[in-house]
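coordinates only, sequence not included:
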């Protein structure tokens, strides 16, 4: 197996012809160790000599952090809505138990809290995520 720092990938000479000009031979054992180590959240990157090594991924950019926070909020809103819908149905049809009425109010408050999370100053560095109802 060969590794190309420029291409940031592995190449098998039986399949890839020609190999990248910067390709460095990597033993099967080293290649397997890199692939197994990669499954722990590490990434394969070239060292100063172009040899593949496992490194921690770079921290997310501020924009990526914002995208991840908004995605989390949207997912939590979807989950909250899935709890609200059947409870609201029971209330609408007059078939809700007192416990279901209370649960509906709690899930709606939670959903409101999620929607009211500030998305301006400090977002998303200092998010205090609301706690979902039990």
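Alright, I've got the coordinates. All figures in this text were calculated on a predicted structure; none of them were measured in a lab.

only C-alpha atoms for contact and neighbour calcs from this point on.
Fine.

I figured residue 26 hits residue 1, correct?
Yes. If you go by CA atoms under 8 Å, residue 26 and residue 1 touch, sitting 5.4 Å apart.

now residue 24: how far from residue 117?
Distance, residue 24 to residue 117, using CA to CA, to the nearest Å: 50 Å.

more neighbours, these two?
residue 24 (19 against 15; other CA atoms under 10 Å).

dump the residue contacts of the closest residue to residue 23 other than its chain neighbours.
If the residues on either side of it in the chain are set aside, residue 23 comes closest to residue 4, at 4.4 Å by CA to CA, 6 or more residues apart in numbering. With contact taken as CA atoms under 8 Å, 6 or more residues apart in numbering, residue 4 is in contact with 10-11, 20-24, 50.

do residue 45 as well
5, 8, 51-55.

thinking again about what came up before, which of the contacts of residue 4 fall within strands?
Among these, the residues falling in strands (DSSP state E) are 10-11, 24.

between these, which is nearest residue 71?
residue 10 (32.7 Å; CA to CA).

elements contacting whichever strand or helix holds residue 71?
Using DSSP states H and E, residue 71 sits in helix 62-92. Judged by 3 or more CA pairs under 8 Å, 6 or more residues apart in numbering; DSSP states H and E, helix 62-92 is in contact with helix 98-115.

okay, now the one to match up with it:
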């Protein structure tokens, strides 16, 4: 059975059976740590369940929990909510321009415009602790 190596620098695994192709391509790393087949299977299995593989202080692959960029998640949520509000605002504005808007829709339009303004002014640097409108 061929060996499996891990490179901390590239955070990648390198099966010995493909060493010749890596060498020919100039991509076979110099510093490698051998990993048992059992450990490799364990790491791959855990990765498929949401863990990430990172090198420890000695360059050996270990599991870690992924870090969440809460600001990026908040930006995505804000942008999505603003897009939905804007689409509805556009439809209601068209109805208003055509003189075909109900009193309930006038109230909805005002509420959506207020919500969109509050979304635009949100301080997303406090994520995940955001008071969403």
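Looks like it arrived, so ask away. In this text the structure is predicted, and so the values were computed from the model without any measurement.

got CSV for the ones in strands among the contacts of residue 4 of the first structure, with distance to residue 98 of the first structure too?
Converted to CSV, these look like this (distance: CA to CA, whole Å):
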residue, distance to residue 98 of the first structure
10, 62
11, 65
24, 70
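
which one among the residues you listed gets closest to residue 33 of the first structure?
Of those, the one sitting nearest to residue 33 of the first structure (CA to CA) turns out to be residue 10, at 13.3 Å.

name all residues that make contact with the nearest residue to the closest one once chain neighbours are set aside.
Once flanking residues are discounted, residue 10 of the first structure sits nearest to residue 3: 4.4 Å by CA to CA, 6+ apart. Contacts for residue 3 of the first structure were tallied using CA under 8 Å, 6+ apart; they are 9-11, 23-26, 51-52.

gap between the residue of the second structure positioned farthest from its centre and residue 93 of the second structure?
Distance to the chain centre peaks in the second structure at residue 99, reaching 43.9 Å (criterion: CA atoms, centre = their mean). Separation of residue 99 of the second structure from residue 93 of the second structure (CA to CA) stands at 10 Å.

residue 45 of the second structure now?
Distance from residue 45 of the second structure to residue 93 of the second structure, by CA to CA: 52 Å.

related to what we said a few turns ago, alignment lookup: the residue farthest from the centre of the second structure to the first structure.
In the first structure, residue 99 of the second structure lines up with residue 94, judged by TM-score structural alignment.

give me the distance between its match and residue 26 of the first structure.
To residue 26 of the first structure, residue 94 of the first structure is 70 Å away according to CA to CA.

about what we covered before: residue 45 and residue 93 of the second structure - which one has more neighbours?
residue 93 (17 against 12).

give the contact list for the more buried one.
When contacts are counted by CA under 8 Å, 6+ apart, residue 93 of the second structure touches residue 109.

neighbours of residue 5 of the second structure, how many?
Applying other CA under 10 Å, I find that residue 5 of the second structure has 21 neighbouring residues.

go on, residue 19 of the second structure?
Residue 19 of the second structure: 14 neighbours (other CA under 10 Å).

my understanding was that it contacts residue 30; is that so?
No. Contact status for residue 19 of the second structure versus residue 30: not in contact, 11.6 Å apart, counting by CA under 8 Å.
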